[in-house]
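Asker: no FASTA, just this:
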């Protein structure tokens, strides 16, 4: 049964603070000239049909938060949303991004709504109520054991960055089980990075039909974006493997027999002093190909983390200098370099960059995909994670997807 907040009475002392808060809020809204104007593009309106979940995974700055907030407003005004779950990685994320964002937050889209921070709730004049929930509190009410008719989980595949992957999974499972009242519906907003939850929803959309998917390009919202932002995002992603994902909102298709399928990557926040040991690997290439330079550390006896990918092109002096800088950044215990291309030149080049750099030379005797198989297995066992918050590691993950049981099938 939906919970309806009683209509406040001016003679009821219990509701006097709430009445005052509503009046003050409306007065501020009128003074600031805040009006509810529907400026959505056609794709930002909810699809028709009897769907359960609406998944939004467009390119950057497309307006997915703006779309979700308007959808909530429509549900509240139409009487379909009485108990709403707002779910982010943390309570702070829900407050700052979903509720208080000055351009696309709930309070901007719904001027009559009131955010009661002490109670972690958003209340509308008709009694509809939204509850702040987070993955970090996945096992606690209101997410656990709650009863909702509407939910907005934001950036679902990033929940594990602020908490743990286990809590993120628990939060998602508890949420989907709790949205069960009336015309129960969920809007999921996410970047198009192929994490476990989004990948599962895409399969569900294809096989079951109760999930509808909307994607779109950054350029669709260009009228509301700074021209400099457009230039910056093009400078960063144009011509890279991430262009289709970050600008056009396309989730990469599965690669047949990939050693690193969608959902296999896990992420952690890591500081240099947390690692028991750190190694930097250098893979000089033949010809003019890129030189792989990657740092990895050991967090526990059973957990390793990829820290940085400084892969580069250029002269031996350049990649040797980059190797030295990366080793210094993470206080590496050893630099491991392949001698297959360059032989003793590799060692002498590294020593020329720094005589203090501890270098260990190795010779690769098998193909890359053969050597990658046991490493990929450790990813599946959650024994290898990637440091979160690094765009270079996003590109590394995209490249790893194209390493298959028969070899590398990507470009380059």
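Answerer: Thanks, I have the structure now. What you see is a predicted model, and the numbers here were worked out from it, not measured in a lab.
Asker: C-alpha from now on. contacts and neighbour counts both.
Answerer: Will do.
Asker: Spatially nearest residue to residue 368 (excluding sequence neighbours)?
Answerer: With Cα to Cα, 6 or more residues apart in numbering as the criterion, residue 368 has its nearest non-adjacent residue at 7.3 Å, and that residue is residue 407.
Asker: Wait, that neighbour touches residue 369, no?
Answerer: Yes. If you go by Cα atoms under 8 Å, residue 407 and residue 369 touch, sitting 5.1 Å apart.
Asker: so what does the helix or strand hosting residue 374 touch, helix or strand wise?
Answerer: Secondary structure from DSSP states H and E places residue 374 in helix 368-380. Applying 3 or more Cα pairs under 8 Å, 6 or more residues apart in numbering; DSSP states H and E, we find helix 368-380 packed against strand 407-408.
Asker: Put this next to the first one:
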């Protein structure tokens, strides 16, 4: 009689392991997703269903057996109710059908070559393994039908495991990105930690909980510490609300996105970014979206860049609603100079974002002003929006270093 499993395993992991037949099953992403525990459960099921198999469990940070995946494996066995199938000691884990688990640390990779007959290799904290470790490990796992379960939280783009399986898309890899919102049993205590990071530290939240890479762009005008978040005020509390458009004239896959930002000004010259709907859209689609945002936020007017598209913007929006006020902005200065003109608002804490606007914030922390950079469409729209909302236009001399702008203040 088969014992019923009372343990959650994501259907994508199940499909990857049992249906794809790929050699490498990859689960990566943020904390709290349950990917490590679920891979441990798959390893345990494999041991039970495949007599006399050998499962190698590698943990990146392990130096001693006490730091290995052994205790986690034991915990999962008890959670699944499968303890009757195993003999467990302080340092070993064996299945009654002859299957056994072997535990290694990544720093001992020189000894991988001595391993024989491994059928399944579970690598946790996979970014801890160096390129040399992987190049030693992979040829060692050479039994017919042998496979890998690989889990990690992304760190740096140059990490071998990230480059090989995510960037270069190894043909024998089945890749799943998992975050806390994929885990129906995400613990309440971790949710509280996640919400705290989300409200206080964008960089930490994106890296730890959303599984984003640690990314620092040298020379970028903004950094994540400059981007603050708070809840939006009531609509009636805003003195002025503006919808800003950095338009695109086509909707091809190779086209620039249409920057579409909503911002509002509160008392004491404080500003909220309320919405970012930047995307590749046709003129009709972005015009319709802009009108919807205008009505939803009860905006005062729409401001748009007239360099590209000219009167097209006003015409397309006018066809939808002639009562909407539209004002053009002609960009005479370069993107970097325009951005520097509102940078001080972030440096001095005058601006907050009411949500984590991934597109906008990613552009902000990677924008250097280099002409080779991809056009920052959301950032351009945000600049037009804040310049329109700022009661006293503040200009900086061409070439002013961003660090010199900290002493600038709004004039009340």
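Answerer: Done, it's in. As the structure is a prediction and not an experimental result, all values here were calculated from the model.
Asker: what TM-score comes out when they're superposed?
Answerer: Here the TM-score for the pair of chains, by TM-score structural alignment, normalised by the length of the first structure, is 0.47; 232 aligned residues with a Cα RMSD of 4.2 Å.
Asker: hang on, the earlier thing: which is the next helix or strand following the helix holding residue 374 of the first structure?
Answerer: strand 384-387.
Asker: what's near enough to touch residue 26 of the second structure?
Answerer: The contact partners of residue 26 of the second structure, taken as Cα atoms under 8 Å, 6 or more residues apart in numbering, are 149, 150, 151, 165, 173, 174, 175, 176.
Asker: How about the secondary structure of the closest residue to residue 176 of the second structure other than its chain neighbours?
Answerer: Among residues not flanking residue 176 of the second structure along the chain, residue 27 sits closest, at 4.8 Å (Cα to Cα, 6+ apart). At residue 27 of the second structure the chain is in strand, as set by DSSP: H, G, I helix; E, B strand; the rest coil.
Asker: Residue 27 of the second structure touches residue 162, doesn't it?
Answerer: No. With contact defined as Cα under 8 Å, residue 27 of the second structure does not reach residue 162; the gap is 11.1 Å.
Asker: And those two? Which one has more around it.
Answerer: residue 27 (25 against 21; other Cα atoms under 10 Å).
Asker: From residue 150 of the first structure, how far out is residue 88 of the first structure?
Answerer: 15 Å (Cα to Cα, to the nearest Å).
Asker: What are the boundaries of the helices in the stretch 51-200 of the first structure?
Answerer: 64-77, 91-93, 106-109, 159-162, 165-178, 196-207 (DSSP state H, counting those that start in this stretch).
Asker: Let me fix that, I meant to ask about the stretch 251-400 of the second structure.
Answerer: 283-296, 312-320, 335-347, 358-366, 377-389.
Asker: so which of these gets nearest residue 86 of the second structure?
Answerer: helix 358-366 (46.4 Å; Cα to Cα).
Asker: helices or strands next to the closest one in the packing?
Answerer: Partner elements for helix 358-366 of the second structure (3+ Cα pairs under 8 Å, 6+ apart): helix 377-389.
Asker: Can you give me the neighbour number for residue 340 of the second structure?
Answerer: If we define neighbours as other Cα under 10 Å, then residue 340 of the second structure has 24 of them.
Asker: ignore the last one, residue 211 of the first structure
Answerer: 20.
Asker: Could you measure from it over to residue 172 of the first structure?
Answerer: For residue 211 of the first structure, the distance to residue 172 of the first structure - Cα to Cα - is 15 Å.
Asker: Which of the residues in the helix holding residue 374 of the first structure are classified as buried?
Answerer: Residues 369, 372, 376, 378, 379, 380 are the ones in helix 368-380 of the first structure that count as buried (16 or more other Cα atoms under 10 Å).
Asker: Can you say which two of the residues you listed are spatially most distant?
Answerer: Using Cα to Cα, the two most remote members of these are 369 and 380, lying 16.1 Å apart.
Asker: out of all of them, which strand in the first structure is the longest?
Answerer: Across the first structure, the longest stretch assigned as strand under DSSP state E is strand 292-300.
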